[in-house]
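Enquirer: Compute the structure for the input listed below.
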Amino acid sequence: MYELATLARGGVLLTPRAVAAGWPPGRLTARLRRDGWQRICRGAWAAPGKEVDWRVRATAHQLLRPELVCSHGTAALLHRIEQLAAGPPDILHFTAPPPARPARPHRTRVHTTALLAAGDHTTRRGLRTTTPARTVADLIRHSTGRDHAVVVADSALASRAVGGVRRDALVRYEDLAAQLAAPLRGAARARAWLPWAEPASGSPAETIARLRIRDAALLPDSQPTLHTPDGRPLRPDFLFRAAGLAVEIEGYAFHGTRRAHERDIARFNALQSCPAVRRVLRFTATEVFHHPDRMTATILTALTELSR
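Expert: Modelled structure (predicted):
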């Protein structure tokens, strides 16, 4: 019989593989438990001491069922696509062609569809997953509302840092439109939400701020390029050009270092020096998400004062 460690792939051992290598089932289970192997799901074990996170669990499921493709929220994690109030990462989402066996573990969901072409999936971080365009389309079609749909689309369309990792834009607007043309449930509603997307958006908080501002019938420019007196370019989150009002949205991330805080202050001062700017308003992510009416009221008051 082979040693169990040599039968594992990436620290994941499949019971069927060990049995095929000569291990009797009863003796195998006893040996696994004695040596500290960790049960991931039925038929799969993680090596002793290995952290069993969502990626390890997804790997185990794909080794057991090659037809499974990571999708929806799990694919979003792999591609670093942000969501609004995303579910816990331990709930794995897969897509498979019919007839697909239902997932047994309560933390796993399998979406069945015949519309998953070869070009709709790829490999990311060692796992088979839907492409960014297909992932975003699936998330938008299954969104509970416009806000979540637009946050997802903005994240994929933008070049930004997610989880401390800088990445390029993942999709083009045309790619999303093409994906949403497929006759799937929720596609018509998703197509109506897509025009709200803005590739220049810098964060989920900025996306929600833009939606709340536009819901208040206000139409600022998003991420316009301005110049300081010495010619340095700056891009505020929003600009009401006629009034000269710039609006900045601060994300949840803490400055982290004194140097970062100093850069933020310098940027704020530089923005105020731009000839096109008469006033700057700053709002935190907490204000955007929990007190949007207060934010829009402050903007309206400033616009009124600047118009006098």
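
Enquirer: CA atoms for contacts and neighbours, from now on please.
Expert: Fine.

Enquirer: contacting residues around Glu206?
Expert: Glu206 is in contact with 237, 249, 251, counting by C-alpha atoms under 8 Å, 6 or more residues apart in numbering.

Enquirer: Which helix or strand lies directly C-terminal to the helix or strand where it lies?
Expert: Assigned by DSSP states H and E, Glu206 belongs to helix 204-215. Sequence order places strand 221-222 as the next helix or strand after helix 204-215, per DSSP H and E.

Enquirer: let's see this one next to it:
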Amino acid sequence: MYELAILARGGVLLTVWALAAGWPPGRLAARLRRDGWQRICPGAWAAPGKETDWRVRETALQLLRPRRVCRHGTAARVHRIELLTGPPPPEASRSSLPPEDVCLRRGLRVTTAARTVADLIRTAGSREAAVVTADSALSRRVVDGVRREPLVRYEELAAQLAVRRPGAPRARAWLPLTHPASGSPAETVARLRMADASLHPGCQPQVRTPRGRTLRPDFLFRSAGLAVEVEGYAYHGTPRAHERDVARFNALQSCPGIRRVLRFTAREVFTEPGRMTATIADALADLTAATGGGSRSA
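Expert: The predicted structure is shown next:
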């Protein structure tokens, strides 16, 4: 009989592997208990001390059921696609999927990024949830501490949503609201709320400091000279990050053509969007009055 650690794959052991290697059921059960193996689900165990997170659980389930494919929220986590709300419970396919809609990523069988985003948009509970998901996949992001490139192209999403599936018509109407320059879920929601208030800034435009440094404010009403910055929950996570933020704020204010910078937290964007848009509208009115003209658009 082989030792259980040798039979395991990536720290996951299936009971059937141990039995096939000659372990008697009673002796196997005693050894699993004695050595501290952790039960993941019926028929699967995690090695002693191994963290049994969602990836380990999904790995075990796919080892038990080779046709299983991660979908929806679980696939989003694998691809590092941000969602407006926390990740939903794991979901796996209960019906066959076209081979071109399935891929192997981070050791798991999942729906492709394009199919995952299309599924999430079709089943989204709100416009904001749908566009946040699409923006995340369309843009370059740092997610879970990992910097990644864009996962899909707009044309790929359009092709997925052209297929007749429940929720596709509504999803197709939301797709044009996406923007590949969006840097975070909070930025996406802020852009949508501003558009609802007839405020249409440029997104992530280039500006230059007097010394030639290139910056990209989250939003810019260029004709009025108003920049708007949206800061995420963890933006000031360390003293160094706070110092960088202060330096960036000062540099942004020094750019020719920028007369004022407004800053909003993610919490304000999500919970008090009306106050955010009213503050922006008031600032635009003040700047316009000071120059004798202007626009509420970029």
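
Enquirer: TM-score for the pair, please.
Expert: Here the TM-score of the superposed chains, computed with TM-score structural alignment, normalised by the length of the second structure as the reference length, equals 0.92; 289 aligned residues with a C-alpha RMSD of 1.5 Å.

Enquirer: In the second structure, what range does the helix holding Glu206 of the first structure match?
Expert: The alignment of helix 204-215 of the first structure onto the second structure (TM-score structural alignment) covers residues 185-196.

Enquirer: compared with the first structure, how much does that stretch deviate?
Expert: Mean deviation of stretch 185-196 of the second structure relative to the first structure after superposition (mean C-alpha distance after the TM-score superposition for the first structure): 0.7 Å.

Enquirer: Can you give me the buried ones in that stretch?
Expert: For stretch 185-196 of the second structure, the neighbour count (16 or more other C-alpha atoms under 10 Å) marks 185-194 as buried.

Enquirer: Check stretch 3-15 of the second structure too.
Expert: 4, 7-8, 11-15.

Enquirer: I'd like to check what contacts stretch 53-70 of the first structure. Which residues are they?
Expert: Applying C-alpha under 8 Å, 6+ apart, the contact partners of stretch 53-70 of the first structure are 12, 14, 40-41, 43-46, 89-97, 110, 121, 127-130.

Enquirer: Buried subset of those as a ChimeraX selection?
Expert: Here is the ChimeraX command that selects only those of the contacts of stretch 53-70 of the first structure that count as buried (16+ other C-alpha under 10 Å):
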select :12,14,40,44,45,46,91,92,93,94,95,96,97,110,121,127,128,129,130
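
Enquirer: about what we covered before: tabulate the buried residues of stretch 3-15 of the second structure (TSV), appending secondary structure and distance to Gln160 of the second structure.
Expert: Output for the buried residues of stretch 3-15 of the second structure, formatted as TSV (DSSP: H, G, I helix; E, B strand; the rest coil; distance: C-alpha to C-alpha, whole Å):
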residue	secondary structure	distance to Gln160 of the second structure
Leu4	helix	44
Leu7	helix	41
Ala8	coil	38
Gly11	coil	36
Val12	strand	35
Leu13	strand	37
Leu14	strand	36
Thr15	helix	39
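
Enquirer: Need the max-distance pair from the residues you listed.
Expert: Farthest apart among those by C-alpha to C-alpha are Gly11 and Thr15. That separation is 13.1 Å.

Enquirer: where exactly do the helices run in the stretch 101-250 of the second structure?
Expert: Read by DSSP state H, counting those that start in this stretch, the stretch 101-250 of the second structure holds these helices, from start to end of the chain: 113-122, 127-138, 154-162, 168-174, 185-196, 239-254.
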